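>>> output the structure for:
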Amino acid sequence: MSTVLGIDIGGSGVKGAPVDLSAGDFAADRHRIETPAHSTPANVAEVVARVVDHFADQLAPDSPIGITVPAPVRHGRIPMMANLHEDWEGLEAESFFSDRLGRAVTIVNDADAAGLAEVQFGAARGTEGVVILTTLGTGIGTAIINDGVLLPNTELGHIEVDGHDAETRAAMSVKENEDLSWKAWAVRLQRYYETMQMLFWPDLFVVGGGVSKKHEKFLPLLELETPIVPAELKNKAGIIGAAWLAAERAS
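So this is what the prediction gives:
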C-alpha cells in the first residue's frame, strides 16, 4: 500500500493527512478539527471519524490508519494520559478505535511517531545504529530508534541533570519563560545532550519541535562527539510516522 492515513491527536486539535509512503510526504493537504473540550475517548473518536471521512475517497477500503497520542502506548493500551480526559487511562485504544472506524488501527506515542518518520524519510534517513530524536517544546519529548527498530515510550526529558529534571531546565518553554539568550540556553542544552551522549552513545541526535526552525541559533554552540542535526519533517513528522508504522504492521 502506498497511501495510508495518519492522524495526530493533540490537546488542541486532531490533524490528519493521507501519506504517500513512496515519497514520505502528504498526498493531500492536512485536515484539522478542534479537539473537543470534553476530550473523552468517545468524543475524540467522533472527531477522528470525521477526519477519516474527509479523506475516504483517497483510501483503499482495507487501508490501515496510524494514530498518534500524547501518551505512552503499551501494546495498544494507554496506561496514563496527561493532556486529554482521564477516561483515556487504561483504554485499549487500538481495539477501541478499530471498532469505531472499521479499520485496522495502530496507536503510537507522538514523539515515537516523529522519530520513526525522521529515520525513514527525514534527517536520520540512512543512519545506521542508534538515533535519538528530541523535541524541544513545552517539555522535552524523546524517541530512540536502533537500526530502524523503535524502543517505545522513552521519557528521556525527565533524566536528572545536575540535580534537576532535565526538561525543567532545558525545554524551549523554559527559555521563553526565563527570557534566556540563545547562548545561555545552549549551556543548558549542552549539559542535557552530553549527559544523553554519556548514557546512550547514539550515532545521531535529531532535534525537533518548533524551535528547530531556528537551529542555526543554538546547535552550532553545542560541542558533542555525536552529530546533532535539525529535524526535517517539522510538524508533518507525527502523521507521517504514524502512517508508516501502520503500514509496516499491516504488511
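>>> CA atoms for contacts and neighbours, from now on please.
Will do.
>>> count of residues packed around Met80?
Around Met80 there are 17 other residues, counting by other CA atoms under 10 Å.
>>> sequence B follows; please return its structure for comparison with A:
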Amino acid sequence: MEVLGIDIGSYGIKGAIVNTVLGEIISKKKTTGELEDTRPHKLISKMHDIVKQFDWDGPIGCAFPAAMNRGIVLSANRINEAWVDADADHLFSEITGCSVNVINDTDATGLAEMTFGAGKNQKGTTIV
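Sure thing, here's the model as predicted:
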C-alpha cells in the first residue's frame, strides 16, 4: 500500500510517498517554506499545498507537533493555541479530499522505528 507521509514540524512541512509494506520512501521528498504562522487556517493551507505538489488522492498519514487523541489536538506547546480541541483528522481530510490520519510526531517516529527499524520483531514494552 502507498501512503503520502507528511511531517508538520517547526521548520516546515515535509512529505514523501511511502510503501507501507516495505517501509520504504518511494518518491522524492517535497517541502513547503518555513512555518512562520501555525494558526489552523495557515497549516491547513500548507497541507493542501504539499498534497497538490504530489497530485495525491490516496490515504495520508500525518505527524503533528502536539499531543493527540484520535485525531483531536490536546496541546499547543509547539503550535498556535487555536489548535487545542480541533479535529485535525477532519480538517485535513476536508481540505485535501483524502483520508487523513494524524498522530503525534514523536509517536509516529516510535511507531516507524518499531515497525520497520531497530525494533522490528522485538518483544517487550517501548517507551518514547
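>>> let me see the TM-score of these two.
Once the chains are overlaid, their TM-score stands at 0.92 when taken by TM-score structural alignment, normalised by the length of structure 2; 128 aligned residues with a CA RMSD of 1.3 Å.
>>> show the end-to-end separation of stretch 91-109 of structure 2, please.
23 Å (CA to CA, to the nearest Å).
>>> matching residues in structure 1 for that stretch?
Stretch 91-109 of structure 2 lines up with residues 96-114 of structure 1 when matched by TM-score structural alignment.
>>> show residues contacting the matching stretch.
Applying CA atoms under 8 Å, 6 or more residues apart in numbering, the contact partners of stretch 96-114 of structure 1 are 8, 45, 49, 62-73, 76, 93-95, 133-135, 141-144, 150, 152-153, 237-242, 245-246, 249-250.
>>> closest to the centroid, which residue in structure 1?
Ranked by distance to the mean C-alpha position of structure 1 (CA atoms, centre = their mean), the top residue is Ala111 at 2.5 Å.
>>> that residue in helix, strand or coil?
Following DSSP: H, G, I helix; E, B strand; the rest coil, we place Ala111 of structure 1 in the helix state.
>>> likewise Leu4 of structure 2?
Per three-state DSSP, the secondary structure class of Leu4 of structure 2 is strand.
>>> please apply the same query to the one 3 residues further on.
At Asp7 of structure 2, secondary structure determined by three-state DSSP is strand.
>>> and if you look at Leu199 of structure 1?
At Leu199 of structure 1 the chain is in helix, as set by three-state DSSP.
>>> Asn83 of structure 1 now?
Under three-state DSSP, the three-state class of Asn83 of structure 1 is coil.
>>> was I right about it contacting Pro70?
Yes. If you go by CA atoms under 8 Å, Asn83 of structure 1 and Pro70 touch, sitting 7.0 Å apart.
>>> longest helix anywhere in structure 2?
For structure 2, the helix with the greatest residue count under DSSP state H is helix 40-54.
>>> and it, how far from structure 1 on average?
Averaged over the aligned pairs, helix 40-54 of structure 2 sits 1.1 Å from structure 1 after superposition, using mean CA distance after the TM-score superposition for structure 1.
>>> what range in structure 1 does the helix or strand following that helix sit on?
Heading C-terminal from helix 40-54 of structure 2, the first helix or strand you meet, by DSSP states H and E, is strand 60-64. Mapped onto structure 1 using TM-score structural alignment, strand 60-64 of structure 2 spans residues 65-69.
>>> from the chain's centroid, how far away is the matching stretch?
10 Å (CA atoms, centre = their mean, to the nearest Å).
>>> what sits up against it?
Against stretch 65-69 of structure 1 from outside (CA under 8 Å, 6+ apart): 4-10, 103-110, 113, 238-239, 242-247.
>>> isn't there a helix covering Thr142 of structure 1?
No. The secondary structure assignment for Thr142 of structure 1 gives strand rather than a helix, going by three-state DSSP.
>>> quick check: it vs Val174 of structure 1, distance?
Distance check for Thr142 of structure 1 against Val174 of structure 1: by CA to CA, it reads 17 Å.
>>> next one: Ser63 of structure 1
Using CA to CA, one gets 41 Å for the distance from Ser63 of structure 1 to Val174 of structure 1.
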